[in-house]
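**Student:** Okay, sequence plus prediction incoming.
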Amino acid sequence: MPELTLGDRIGQIRRRRSMTQEELAERAGISADVIRKLEQNRRTTAAIRTLHAIARALEVETSELLKQGVDLDNEDNGDAARLLELRRILTPSLAEIQSAEEPPTNDKLRADVLAATRAYQNARYRNALGHIAVLLSGAEAAASARADDYETRRIVTYAYITAARTLIQLRREDLGYEAVRRSLTFAEKAGDEVLYATCGDAMNWILIRQARFYEAEQTATKLASVIEPRISSRDGARFGTWGRLQIQASTAAARNNRPTQAAEYLSLARTAAARVDGGQMSLEPYQQMFSQDIVSAIEVESALVAGEPDRALGLVESLQIQRWEWGSTWERHLLTVAEAQVANKNYADANQTIMEVREQSSEWLVNQRLARRLVRDLLDSRGVRWARNTGLADLASEMKIAV
């Protein structure tokens, strides 16, 4: 059965109440045009106060309208009903704590992790959330039924890492933090210190987003010290994970106005990248990417953070960073380039760079705070006609930014 939209659900309940659209609008105290647009799916979101009014008029609980896939307006901080199932799993109420379902096999659980991870890597976050809600429910059941099984612990760890990364991208740090915490617990039980450090990788991005730069730097260096590889080691995954932690420490230090330390961490990251086979970390077994190009991209970002957009753009040209095909790392680099271009008042170039990101990953772009800020800066710097002719006005509308 196809998933109901918000408008489908309102229309369904309205008809069961034998009410016309005009009667529902009058009882709810809102415009009949709003009801029509919702039911015709010409409007797909609604403010929470509007939903409350409609629910009261229909004599149902508001949650009856909030089925999976129904969004709330951005004024409600971009929250979405599709997160309700994840909230019930990650932050359950006493009423929602219940006996586990039939646990999936490790093969089934592994396949579910792969499906969710692929959706995340391709920046299809709505699709990923659909997989993750089912995945975590099965992971909890499997962990309970096979508490001593090493492979189950590892797969459950991956499930929570993927959930955390997706939630962080959607700016849901509260849920992401809980997912990271659970992943750390299972990684520790699995006895895999590199896997544990991989979980900490996600934790650090939350700290950086919260401007807890010193804590992020210290966490990254602490985890790196635990898994520091021997010079003679050929363990590419260990070198890659260690190198990623150095990048995080560098990013945090740069944002905390510690340029000397940031440069030292980047130097260590370059050393690690040189020890990874082929210059690029394999995506297995820890589902992470690390390479010399990524270190170079962070160097560009550090120059920009230091207030040197000219040097940042010069590095882009001199380093000749190649496009990579995993996750949103490349798109993030392009946003950094656009930020430097805006800082140098190269507005046309910045707009072109942002449009390249939009073409590659529109869903990722609209969830980025930096992207929203850059679009606002461009709108403030150029005229409305220019914004319309370049596609910026359309993007601003998609982001719900007034032109």
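**Tutor:** Cool, the structure landed.
**Student:** Going by C-alpha atoms from here, please, whenever you check contacts or count neighbours.
**Tutor:** Noted.
**Student:** All the strands of the stretch 251-400 of the chain, in order from the start?
**Tutor:** For the stretch 251-400 of the chain, no strands turn up when DSSP state E, counting those that start in this stretch is the criterion.
**Student:** ranges for the helices of it?
**Tutor:** 259-275, 292-305, 309-319, 329-343, 347-360, 362-365, 369-381, 384-390, 392-398 (DSSP state H, counting those that start in this stretch).
**Student:** A115 against L129, yeah?
**Tutor:** No: with contact defined as C-alpha atoms under 8 Å, A115 and L129 do not form a contacting pair (10.8 Å).
**Student:** excluding its backbone neighbours, what's nearest the spatially most central residue of the chain?
**Tutor:** In the chain, the C-alpha nearest the mean C-alpha coordinate belongs to Q169, at 1.2 Å (C-alpha atoms, centre = their mean). Of all residues not flanking Q169 in the chain, N367 sits nearest, at 7.1 Å (C-alpha to C-alpha, 6 or more residues apart in numbering).
**Student:** Quick check, the one you found in contact with L170.
**Tutor:** Yes: using C-alpha under 8 Å, N367 makes contact with L170 at a distance of 6.1 Å.
**Student:** if we can go back for a sec, of the helices of the stretch 251-400 of the chain, which is nearest E284?
**Tutor:** helix 259-275 (15.9 Å; C-alpha to C-alpha).
**Student:** which outside residues touch the closest one?
**Tutor:** 234, 236, 239-240, 242-244, 246-247, 249-254, 279-281, 290-292, 295, 299, 302, 306 (C-alpha atoms under 8 Å, 6 or more residues apart in numbering).
**Student:** Now find how far off-centre that helix is within its chain.
**Tutor:** Distance, stretch centre to chain centre, for helix 259-275: 26 Å (C-alpha atoms, centre = their mean, to the nearest Å).
**Student:** The structure to be compared is supplied as follows:
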Amino acid sequence: MSDELAQNLRRYRRAKGLSQEQLAHRASLSVGPIRKIEQGDDGVRMETLHAIARALGVKTSDLMAAGTPEPVKHDDPNSLNLRELRIALTPVISLAPVAAPVGEEPDLRRLRRMTRDNNVLYFEDSYKSIAADLPALIRAANEAVAYYGSGEEQAQALVARSQALQLAGKYLTQIRQYDLAHGAIREAIADAKAAGDHLVAASAVGGMCWMLMRTDRFDEAEDVAVATMDLIEPKISGATPDQYATWGGLAMEAAAAAARNNRPNEAKELRKATKTAAAAVGASHKNLLRHWSMFGPVTASMKALEDYMLAGDARAVVRKAEEEENLQEKSWKRIGGPSTNDGNRFRLDLARARVRTGDPSAAMEELAHLDAIAPEWFRHQGSAAITFEEIAKKRRTLTAEMREVGAHLGVFA
């Protein structure tokens, strides 16, 4: 996107009457990144674009544009590693009639149990096990839907497949296989809608929003989350914890997208909606519709810290992490803790904040801890690599532990 990005940045900068130096000052950047972007360098980090968009008073998406894709590496291991899952998710289609399914009646209870067990593996950071199990799970779900032509059993099969596809989409998003993830989540939404289960469909929309944000599609992520929130908004009385948790989860996704797109006022209002849902739940709720994730006051507080990081206020992140009651582990006995993934993300945000407030040693402790407790999750986090690079720049030499963490992240400092 280098040429169009350069043109967009130059156009918005000149419309504001700013020199490159003046824009860099407003964005709290050195002038180097501004010059590189306008010269066509496409190696810009997303957080740099966030800062520039804030300084210009435009949405981050206004700066971005499509460009010529880079050639795909011939030795891409994922083309082979994901072969069986790709076959399961993208079956061939022909003009020949599809034969009616034969064999024994599918065991829907076993199918749901397989999905549950693999969700547990996902949150336990066992990605290799999930990769091995997912093809069989998706095939079993497809067979169940094909077997039941109508009735309640078909609706149950569609919901079961939706949940299996949501797990596949979540896993594929985590390992940055976004096109496959999009297809899986899109089908998950369609299955849940066909079954008439709007909450399961809304849960899948939450997964879609996360995937959209990972691919910098902020406008769409916010729009689809807000539109779905309107459709499933809990009634004042009689709403279940799952309903509040699903609605609140969508509010979190919408707020995150708005914050990343330099829409702070909208993000603030959506964070209020998240807190409303969290207060209604009262304590951390294991939301089965969102794949055994947790939602509650702790989750809402942790996700709100992301907005401060995006705004460049690392000191606020450190201060709130140390002072806000919901973020203290001693409070979690009373109100419940976060999911494993949310807790890990919180520690990663805190590491980034600590290095940017002049405490690289504390930041490195957080990274080393994450590398030890969730190595598979950790190695797929781009922000962890960025944080490590920032730590390395502040040191003359690296310890053996630091080199090991850097090697795991694919950083060669």
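**Tutor:** In hand now; what should we look at? Since the model is a prediction, treat every value here as computed from it, not as a measurement.
**Student:** quick one on the thing from earlier: distance of the residue nearest to Q169 of structure 1 relative to R126 of structure 1?
**Tutor:** N367 of structure 1 sits 12 Å away from R126 of structure 1, going by C-alpha to C-alpha, to the nearest Å.
**Student:** Please say which of A115 and L129 of structure 1 ends up with more neighbours.
**Tutor:** Ranked by neighbour count (other C-alpha atoms under 10 Å), A115 of structure 1 and L129 place L129 first, with 23 against 17.
**Student:** The more buried one pairs with which position in structure 2?
**Tutor:** Mapped onto structure 2 by TM-score structural alignment, L129 of structure 1 lines up with A131.
**Student:** Tell me who's in contact with that match.
**Tutor:** With C-alpha under 8 Å, 6+ apart, A131 of structure 2 has these contacts: L82, L85.
**Student:** in structure 2, which helix has the most residues?
**Tutor:** Taking DSSP state H as the criterion, structure 2 has its longest helix at helix 151-174.
**Student:** ok, back up a step: and the residue nearest to Q169 of structure 1, what pairs with it in structure 2?
**Tutor:** Using TM-score structural alignment, N367 of structure 1 sits opposite H380 in structure 2.
**Student:** Would you tell me which of the helices of the stretch 251-400 of structure 1 gets closest to A32 of structure 1?
**Tutor:** helix 392-398 (24.0 Å).
**Student:** Superposed on structure 2, what's the mean shift for that closest one?
**Tutor:** After superposition onto structure 2, helix 392-398 of structure 1 sits on average 1.2 Å from its aligned residues (mean C-alpha distance after the TM-score superposition for structure 1).
**Student:** Check the offset of that helix from the chain's centre.
**Tutor:** On C-alpha atoms, centre = their mean, the centre of helix 392-398 of structure 1 falls 21 Å from that of its chain.
**Student:** In structure 2, what stretch matches stretch 105-117 of structure 1?
**Tutor:** The aligned range for stretch 105-117 of structure 1 in structure 2 is 107-119, by TM-score structural alignment.
**Student:** List the contacts of that stretch.
**Tutor:** With C-alpha under 8 Å, 6+ apart as the criterion, stretch 107-119 of structure 2 contacts 130, 133, 137, 140-141, 144, 156-157, 160, 163-164, 167, 291-292.
**Student:** mind putting these in JSON lines, distance to P264 of structure 2 included?
**Tutor:** Below are the contacts of stretch 107-119 of structure 2 laid out as JSON lines (distance: C-alpha to C-alpha, whole Å):
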{"residue": "I130", "distance to P264 of structure 2": "37"}
{"residue": "D133", "distance to P264 of structure 2": "41"}
{"residue": "L137", "distance to P264 of structure 2": "41"}
{"residue": "A140", "distance to P264 of structure 2": "44"}
{"residue": "A141", "distance to P264 of structure 2": "41"}
{"residue": "A144", "distance to P264 of structure 2": "45"}
{"residue": "Q156", "distance to P264 of structure 2": "41"}
{"residue": "A157", "distance to P264 of structure 2": "41"}
{"residue": "A160", "distance to P264 of structure 2": "38"}
{"residue": "Q163", "distance to P264 of structure 2": "33"}
{"residue": "A164", "distance to P264 of structure 2": "35"}
{"residue": "L167", "distance to P264 of structure 2": "31"}
{"residue": "H291", "distance to P264 of structure 2": "29"}
{"residue": "W292", "distance to P264 of structure 2": "30"}
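**Student:** Buried among the residues you listed? Make that a PyMOL selection.
**Tutor:** Buried subset of the contacts of stretch 107-119 of structure 2, written as a PyMOL selection, criterion 16 or more other C-alpha atoms under 10 Å:
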select buried, resi 130+137+140+141+144+156+157+160+163+164+167+291
